[in-house]
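# Give me the fold of what follows.
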Amino acid sequence: MSNLGSFIWSIADQLRGPYRPNQYGNVILPLTILRRLDCILEPDRETMRNLAAKYDNPNRLKVEVKKATGRPFYNTSNYSFANLLQDADGLADNLTDYVDRFSPDVDVFEYFDFKKEILALEKAELLREVVTSFKAVDLHPDVVSNADMGDAFEYIIRKFNEAANETSGDHYTPRDAIRLLVDLLFAEKDADLTEDGIIRTLYDPTAGTGGMLSLAEEHLLEQNPNAKLSLYGQEYNGQSYAICKSDLLAKGHDATNIAFGNTLTDDAFAGRHFDFCMSNPPYGVEWKQYAKAVKKEREEAGPYGRFAPGLPSTSDGQMLFLLHLTHKMRAPEDGGGRVGIVMNGSPLFNGAAESGPSNIRKWLLEHDLVEAIVALPTNMFFNTGIATYIWILDNTKHSDRQGLVQLIDGTSFWTKMRKNLGSKGREISDTDRAKVVKLYADFTAADPEFSKVLRNDEFGYWTITVERPMVDGDGNQVLDRKGNPKPDPKRRDTENVPFTYGGSTAGVSGKAEVIQDYFDAEVKPHVPDAWVDQSKTKTGYEIPFNRHFYKYIPPRPLAEIDADLEKQVAKILELLREVEG
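The predicted structure follows:
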């Protein structure tokens, strides 16, 4: 993935023996971050030290450093990689002093417990050797671009997790998938984004190492170098948080915009709303341990809370992040917001009518928030080959998209990789990405083989309960006190009736008529004594993506199948003869 990453990882060979392979990252990652920041600070080292001598207050010092250097962070130590090795006996103490004297918002080394690693390296007599190796690597942004640095971090994390037998996909998303998500996220706003000097905000509640935030910023600056995109994120994995924060610090962003913690239980940006939101939340991960806090928040927040529409099963929390992002969109009266989120297939259809997931889909569709859903190729991610989808949400849809959802089948737009990376054997090339974005842009004029546009109500249905009468031993119906047939629970059945049955376009308002038409045509001719218990009717929503793109493939001719069978039988007989011989 990265020559730089490979080179940095090769330094880990020096740790062999005292460190196990699954421990290498505890040393390599913080030292890579430290060297990156060291290279950035080096040109203004004396300026920072002079200002530190003049201003004792950290906040005032930060302001003055920003004025003098343009950087939002500083380090006031007398040590750096330039002189650390000059005092061989004091190397551990001096390196610790260097780490301690960063500005307070540079808390990234705490999440690696790096000072403990410094002592461990000294005890193993490896500290000088490792520091010498990192000193030889120039990681200044003029030498190593932000994109290359991001690739290097991701390479190191992947290697670290392979050694620890962990899943790298918990930490980062393939850049080709991010680029497609970013293109789709910004697509409807591209015209606005070219205005000179615009300021926009972007938020990722599952920021990982910051790949999504970085690529989104790159996309905007390519179109408009004078634009400013303020980046916000939250991450609960300590090492990923540290990398994300240090990466944004290196680019001159405000480090306080990156928060550590669990977004679901402690929203670090409560009350804040953003122009753009994006996320690749964990799939199929239990949130049982957070259920008490989430349910309590839902009860206390009432109808306007972030989880008000419903709760998914505790076995999979990705729809909680979906709800969280809709809650973070800038209000329509303030310009509106857009969301891009990558999820697996279950949020499209899991849960029966009026279950938590179904109610979430109902809320999204009835509020006309879902703009497009794109099916990605399989084998796109590093730790899974499952089907994944990009959802694009917008609370200020263009007039021609209002009341509609575009489904795009992008599963065939991929290029085979020369070498697999874990489960990832396919990538979305620039050409593939352009095809998908064009399908999105063409909207109703897009190729119907790959794009379908449906009304919101076409995803709705009613689950009706069909009752049959109970009969006594003589074959007579058993009646209740009011003289009505008593239903037999053993003969009870349910049917799903689409809102659109019989060509109806009335949506929810057509409930009584559509259900009756369905019952008369589909049920009554087969069971004349049945009836619908209206009190048990439930409303549900699902997005049967694959059904809309299903292509019938006729079975092979019998003669062809017989010929294949004969060939296989002949092979088996030949093998048996060899065994008998």
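
# C-alpha only now, for contacts and for neighbours.
OK.

# For the stretch 251-400 of the chain, which segments are assigned as helices?
If you assign secondary structure with DSSP state H, counting those that start in this stretch, the helices in the stretch 251-400 of the chain sit at 291-301, 318-328, 346-349, 356-366.

# quick one: buried residues of the first one?
This means helix 291-301. Of the residues in helix 291-301, those buried by neighbour count under the rule 16 or more other CA atoms under 10 Å are Ala291, Val294, Glu297, Arg298.

# can you tell me how far the first one sits from Leu264?
Counting by CA to CA, to the nearest Å, the gap from Ala291 to Leu264 is 10 Å.

# again, but for the last one
Relative to Leu264, Arg298 is positioned 11 Å away (criterion: CA to CA).

# what residue of this structure is the furthest out?
Note on the chain: the largest separation between a C-alpha and the mean C-alpha position, by CA atoms, centre = their mean, falls on Asp474 (61.9 Å).

# want to put them side by side, so please do this one too:
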Amino acid sequence: MSQQNLSSFIWSVADLLRGDYKQSEYGRVILPFTVLRRLDCVLEPTKAATLKEKEKREAAGLNPEPFLLKKSGQHFYNTSPLDMKTLMGDQDNIAENMFSYIEAFSPAVRDIFECFDFHTQVQRLDKANLLYLVAEKFTQIDLHPEIVTNEQMGHVFEELIRKFAELSNETAGEHFTPREVIRLMVNLLFIEDDDALTKPGIVRSLYDPTAGTGGMLSVAEDHLSGQNPDARLVMYGQELNGESYAICKADMLIKGQDISNIIHGNTLSEDGLPAKQFDYMLSNPPFGVEWKKIQKEIKKEHVQEGYNGRFGPGLPRVSDGSLLFLMHLISKMRPTQDGGSRFGIVLNGSPLFTGNAGSGESEIRRYVLENDLLEAIIGLPTDMFYNTGISTYVWIVTNRKPKHRKGKVQLIDASNMWQKMRKSLGSKRKELSPEHIDKITRLFGDAKEVYVEPETGKQLSSRAAQAAGSVATPISRIFKNTDFGYQTITVERPERDDKGEIVKETRGKRKGQPKPDSKLRDSEEVPLSEDVEAYFQREVVPHVPDAWIDHDKTKVGYEIPFNRHFYVFKPPRDLDAIDAELKGVTDRIVQMIGELSQ
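Model prediction:
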């Protein structure tokens, strides 16, 4: 059965629910039943042997659990003689038998169904006389991994979650990230470590603090196993949404991962893996979501722990918590002497420039850039995500930059690298083709300035673009970290009395000096690369000779004006051409008026 047919089949269960369930509630039934059927199929080949092993070990007075795990061939088991097909043999007692079957799973699996609140749904379905019909529907499909691969199952989960998110008007981007965006991020994450990752028996850790349904973890594992079948990626994650956590945990369980590494809860207010650091990390935190509900815990950590905690550099405004996730990931990086880390995070445009010098956002950017952690930012096309059309950016952050990248940041404009989808999925109308992913990956790997010739689409180096003399469009640019820094200076001018005389301070450390007039106060932003005094003498003094700088108010700020660095000036058309066009339009209007008067 193809993925599309499988998704359609599972979605057809909604026809049974119509009337008794609201559309926004369909997922509460369909998602856990899909997981249950998947686990049921996975255990089917070893079910009889597992039950026999349980009987044998209990008769010997031994704890059967380790033996059952080994016999099942999975990281979970079920000790009930029932399965989904045998449940169909007793229609009158299906609810009671369903509860018994669920309770016979190993504890990690029972936790999954508790997060789905599955017992409540079973009772509700039974009361509506729908439980047997729904369960029977799912017994008609075979979800064994030999029939439906892990990757296919991941796509099924993704499509179902997307549909339910649309029906429920969920927050944009809250549950999952498009697969091609994840593939790009994984490419960028691993590209500089290709040699190391091909060594036999290599083990690396990967963490996603906003794991959703586990898409990022799954794609990263597929990528690494494709490069090196002997490599092992140990995966960790935390997820706030109960249903997404349950699906992620089920997916990891089937893939043989240790699901104790998947944590349920709010990553920002309660880090579920506090002592852990990782080789690689990926994250797509929710865009523009406020953190008012956890403000007390975050501020407490910021004040009490400072740089020993996660939020030492500063706190962003409460309306957008994106940069909190960035700092959380930085706190999870292995020390450079232990091999270091690299991570990719998807952010909206706000973290690039929001906040003046001295603000929380600016201080966070300052920390990242002054510690040489930012490797690259890739601007993606709009309309790439299912529930939002906004511009998004992938930040690549590492504490083990290769020598040629030290002290530098690469910006890549991939906003025009997309193809139209055959069918829109919510707000998602565009996608990255494999060719686009390869092109962006090469641009990142080369770490050079690259321009595109508009007429031919040919890529040019910065030197070739200058030599050609054409208006070439930049798509990859290299900057020094300090290029994004500036100092905000406060320019004061003296207060004057009615006679125009300068008023002097009468007290304090400035006694006898000109008193500043707050109405005339102004500020200037001076690039870090410039001497403040030289800038002041050149740009300010010629216009206001009586001005001075209040050095006590000088603040250092950082912003990354991404779009400005890719702007290409297009000169206006020749005036003669515009005049000719206007004359042509005027002549047609005169002609039309003449025809009307005839």
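
# Can you pull the TM-score for these?
Once the chains are overlaid, their TM-score stands at 0.93 when taken by TM-score structural alignment, normalised by the length of the first structure; 569 aligned residues with a CA RMSD of 2.4 Å.

# before we move on, the earlier item: to which residue of the second structure is the residue farthest from the centre of the first structure aligned?
Taking TM-score structural alignment, Asp474 of the first structure has Lys499 as its aligned residue in the second structure.

# how about Gln537 of the second structure, what does it touch?
Under the criterion of CA atoms under 8 Å, 6 or more residues apart in numbering, Gln537 of the second structure has no contact partners.

# Can you tell me which of the helices of the stretch 251-400 of the first structure is nearest to Glu222 of the first structure?
With respect to Glu222 of the first structure, and counting by CA to CA, the nearest of the helices of the stretch 251-400 of the first structure is helix 318-328 at 25.8 Å.

# and the closest one, which residues are buried?
Residues of helix 318-328 of the first structure classed as buried: Gln318, Met319, Leu320, Phe321, Leu322, Leu323, His324, Leu325, Thr326, His327, Lys328 (neighbour count, 16+ other CA under 10 Å).

# For the nearest residue to the fourth one once chain neighbours are set aside, list the residues it contacts.
By that I understand Phe321 of the first structure. Spatially, and ignoring its direct neighbours in sequence, Phe321 of the first structure is nearest to Pro281 (6.8 Å; CA to CA, 6 or more residues apart in numbering). For Pro281 of the first structure, the contact set (CA under 8 Å, 6+ apart) comprises Thr206, Gln318, Phe321, Ile341, Val342, Met343.

# What's the last one aligned with over in the second structure?
Spelled out, it's Met343 of the first structure. Looks like Met343 of the first structure aligns to Leu347 there (TM-score structural alignment).

# do you know how far its match is from Gly557 of the second structure?
With the distance defined as CA to CA, Leu347 of the second structure ends up 20 Å from Gly557 of the second structure.

# likewise Lys299 of the second structure?
Counting by CA to CA - Lys299 of the second structure and Gly557 of the second structure are separated by 22 Å.

# ok, now Gly242 of the second structure?
39 Å.

# which one of the two has more residues nearby?
A count of neighbours by other CA atoms under 10 Å puts Gly557 above the other of Gly242 of the second structure and Gly557, at 25 against 18.

# Now for the residue mapped onto the more buried one from the first structure: which residues touch it?
Counting by TM-score structural alignment, Gly557 of the second structure corresponds to Gly540 in the first structure. For Gly540 of the first structure, the contacting residues are Ala352, Ala353, Glu354, Ser358, Asn359, Lys362, Gly460, Tyr461, Trp462, Thr463, taking CA under 8 Å, 6+ apart as the criterion.

# If you rank those residues by neighbours, which is first?
Counting neighbours by other CA under 10 Å, Ser358 comes out on top of the contacts of Gly540 of the first structure with 27 neighbours.

# Would you format the buried residues of helix 318-328 of the first structure as CSV with distance to Ala53 of the first structure included?
Compiled in CSV, the buried residues of helix 318-328 of the first structure are given as follows (distance: CA to CA, whole Å):
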residue, distance to Ala53 of the first structure
Gln318, 50
Met319, 51
Leu320, 49
Phe321, 46
Leu322, 49
Leu323, 49
His324, 45
Leu325, 45
Thr326, 47
His327, 46
Lys328, 42
